[in-house]
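K.L.:
got a sequence here, can you model it:
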Amino acid sequence: MRSFKLQQHLVLFCIFFIAASSCKKSSTPAEEKKPVVVTERFNINATLVTPSPSFEANKLYQFLKENYGKQVLSGVMTLNSFDETKWLKDNTGKEPAIIGLDFMHCNRNYNWYDNKAPIKDAKAYWLRNGIPVFVWHWRDPSRKTEEFYTDKTTFDISKINDLESAEYKAMIADIDYISGLLKELQADKVPVIWRPLHEAAGGWFWWGAKGAAACKKLYQVMYDRMVNHHKLNNLIWVWTREPNDDAWYPGDQYVDIIGRDIYKQGDHGSQVAEFTALNALYGSKKMVAISECGSMPDVANLTKDAAAWSWFMPWYGDFTRNSAHNSLDLWKKMFASSYVITLDEMPSLKN
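P.N.:
Below is the predicted model:
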């Protein structure tokens, strides 16, 4: 009888174990080789560059730091309120941990646009434990055009050095307006991963049209204006690296995280060469992320190559939905992986 009962107990235990295991995310054989843990690979800065950061900003940064090299956060860029997060939810049953938002249409007096829309979206996603990342396709501050591309506006960023110039005053006015929006999030205890002046060294945006010195100065002026003048302490500052842009880098005291925008259609490799180079360039002290991408890296390649990107974020539209860039099967694979953090797996980082 004891033997029979023991067999019964073993059978019940096996059934319970199998059932419990089936509720967890799967790990494919290709994912079994996990990257070496963060403490053995990196020496990430312990604190944010902002003095006395908000509780939530610090908690978010520590969360990113603790997971760096252990897991990757999923993200997606949006154009209209939750368009891509909803599409992913409808088609995969999951949503990404990070939502990408843009101040592109703000402060332009467009009668068709609600300037508070991105702020509302950021707060709503944060309340669900998601992470808002903001970029700013900054339209011509002079208002002579509605453009941000270098070949469509003659706005002169070099005037950032002339405090009496109309251009300087226009840039400061725009920074002040965006700071006001970010203050609303600060008041609501919402931290923001803030990625201004992205892809500057590429030269295709006006903020990169006059070379490294002017752009570097604008980034530093923006930091000073937002942090010291407006007392914003809920921001995590990201510099978006371009190849060979050492002279453009604002400085370690202005940057928390390094981003890299990678557009290689159909390439789902880990981009480990870029990761390794960036990690070395910044002395293993700055986390690095795929701040934008066309085709996202396959999780099997990320784990195989130990490419410890903090997050990945495909752009909206076809980059998210078209299989030429990212197939639905790949999205499902990513979201099912134990290495990829989705919205439903995010802890509350609130006070």
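K.L.:
from here on, just use CA atoms for contacts and neighbour counts.
P.N.:
Noted.
K.L.:
could you pull out the helices in the chain for me?
P.N.:
2-22, 38-41, 55-67, 83-92, 117-127, 166-187, 212-223, 272-281, 299-305, 318-321, 328-336 (DSSP state H).
K.L.:
between the ones you listed, which gets nearest to residue 144?
P.N.:
helix 166-187 (11.2 Å; CA to CA).
K.L.:
which strands and helices sit next to that closest one?
P.N.:
helix 117-127 (3 or more CA pairs under 8 Å, 6 or more residues apart in numbering; DSSP states H and E).
K.L.:
picking that back up, any idea which of the helices of the chain gets closest to residue 256?
P.N.:
Taking those one by one with CA to CA, helix 55-67 is closest: 9.0 Å.
K.L.:
and the contacts of that closest one?
P.N.:
38, 44, 46-48, 189-192, 233-236, 287, 310, 349-351 (CA atoms under 8 Å, 6 or more residues apart in numbering).
K.L.:
now, of those residues, which are buried?
P.N.:
Buried subset of the contacts of helix 55-67 (neighbour count, 16 or more other CA atoms under 10 Å): 38, 44, 48, 189-192, 233-236, 287, 310, 349.
K.L.:
following up with a second sequence; could you model it the same way so I can compare the two?
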Amino acid sequence: MLDNRKLQNLLYSASKFVTDVVWQSEYRNLIKEPANPDISSQVRSLLENLYAVRGKGILTGQHEYLEVPYTYTEQVKALTGVYPALKGVEFGGITGQTAEQLDNQRQNVITACKAWHASSGILTATYHAAYPGTAPLWEQVQRKTDQSEFDQIITPGTALYTALLVDMDSVAVYLKQLRDAEIPLLWRPYHEMNGDWFWWGRKNNFPALWEIMYDRFTDYHGLNNLLWVWSANANNQWSDEAKRYYVGHDRADVLGMDIYNNDYNQDYYLELLEIGQGKLTAITENGQLPNMTNIRTRQPEYSWFLTWGKDLKMKNSDAAIQSVFGDPYALNRGEEPSPPETYPPDTTVGDGLLGNYYIGKEFNTLKVTKVIPKVDFDWKKGTTVGDYAMSVRWTGFIKAAYTEMYTLYTNASDGVRLYIDGSLIIDDWIVHSTIENSAAVPMEAGKYYYVKLEYFNNGDPEAVVQLLWSSYGQTKEVIPQSRLYSK
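P.N.:
Model (predicted):
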């Protein structure tokens, strides 16, 4: 028989080609089914509500530390007059606590969770797990572990595997208290697995660890109050592609990315949508608060954000915090989505696209980064990088003026690839004289579409490259600066 992962891949592949509307609808509904089919009615209600408000607002969230689970949500309240919708809590010890101290701290977290739930708040939990069988110390969470060691941890019968189960069982004691109190929990263990700073990170069989915990918590301990949140690090220079470590639709209810340094890259968002195929997505950790206008207009599928502990005030001004929590798109504790007419009108004018210019035909050496007003170039007077063997990646957003079918065109000497919202619509990555390519794209007036245009010049000083559009109401033209946004 096929295992779940292979079956999911086959279904996903079929979903791209099957045009039957009923089949597509059934497939999307299947994707939204909970990882644990036996979740409690309270948990199912939370899951359904998260899907119901998706795209209508973003739930605000604030993380609290194990030692002080009441601190930062109160700071939000003091500054803004509202509480965040989500309180994030921690169950992993990292300061060398004794068993008694760790028990007291975890019990205090449970008390905080019960109070938060009683006030109509949503709960999410992180678990910074120490290396199996070791003391609760940060250096044990970040212990360097090679693949062979990790293989021992996930192999039944080894001492490390036994220690792993003991550690899991010690946490399950507290999660059962939430279960018995009928409190749902967005459970987020073993996060940032696509980086190498935690002992579980960058392991080629990471899903096996997730499976052990899922089975232990669900089948052995009966923790049917959990929704499972798979949370990768943003796909930056310190991380691998997140999809390499995905645990599968039958083991995750929400897919998230941890985003710091204000790096709300559209490619991260689109990758989550691609991996999840309709499942919930979230900003599962952040330092700087997100720009709410950009979230609403460019990344509306995110269900929540969760600011990390002390970063609330270390990385954000009081004015920024007040602005975010007071935004009509923000869903704070107890709030329902606002009607769209309450959003401020979009009066922004485009500034162009962000261009990264490289020496070499395959994005070899980054030379220049700058915003350009439009893509309408010939290189007769020289190139931006001083070499005709060059490549460029332009990124940003297109905002259409009409709701209708548009045709997008590339007019280029040598190679071009054009992506809209992560989908490759023009692929002409070969050396040739000037050729026009085109693709039809339905667009809505006022909506932002992420565009990525890649180009290479094989060394021709006569080469050109243009990005154009046309529609029933739009005369064919180079897409103007007023309709292009670099961020």
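K.L.:
could you report the TM-score for this superposition?
P.N.:
Once the chains are laid over each other, their TM-score by TM-score structural alignment, normalised by the length of structure 1 reads 0.78; 298 aligned residues with a CA RMSD of 2.5 Å.
K.L.:
show me which pair in the buried ones among the contacts of helix 55-67 of structure 1 is furthest apart.
P.N.:
Within these, 38 and 189 form the most distant pair, 28.3 Å apart (CA to CA).
K.L.:
how about residue 365 of structure 2, what's its partner in structure 1?
P.N.:
Here residue 365 of structure 2 stays unmatched in structure 1, going by TM-score structural alignment.
K.L.:
one step back: okay, and which of the contacts of helix 55-67 of structure 1 map to strands?
P.N.:
Judged by DSSP state E, strands contain the following of the contacts of helix 55-67 of structure 1: 192, 235-236, 287.
K.L.:
pipe those residues into a markdown table and attach distance to residue 14 of structure 1 per row.
P.N.:
Shown next, in a markdown table, are these (distance: CA to CA, whole Å):
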| residue | distance to residue 14 of structure 1 |
| --- | --- |
| 192 | 45 |
| 235 | 48 |
| 236 | 46 |
| 287 | 41 |
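K.L.:
just the closest of those residues to residue 172 of structure 1, please.
P.N.:
Using CA to CA, these come closest to residue 172 of structure 1 at residue 235, 18.2 Å.
K.L.:
quick one: residues contacting the closest one.
P.N.:
50, 53, 57, 191-194.
K.L.:
which of these does structure 2 keep?
P.N.:
Retained in structure 2: 53, 57, 191-194, out of the contacts of residue 235 of structure 1 (criterion both residues aligned by TM-score structural alignment, their matches' CA atoms under 8 Å).
K.L.:
closest to residue 156 of structure 1 among the residues you listed?
P.N.:
Nearest to residue 156 of structure 1, judged by CA to CA, of these is residue 194 at 23.5 Å.
K.L.:
any idea how far residue 230 of structure 2 is from the counterpart of that closest one in structure 2?
P.N.:
Residue 194 of structure 1 maps onto residue 187 in structure 2, with residues paired by TM-score structural alignment. Separation of residue 187 of structure 2 from residue 230 of structure 2 (CA to CA, to the nearest Å): 9 Å.
K.L.:
what of residue 358 of structure 2?
P.N.:
Computed with CA to CA, the distance linking residue 358 of structure 2 and residue 230 of structure 2 is 35 Å.
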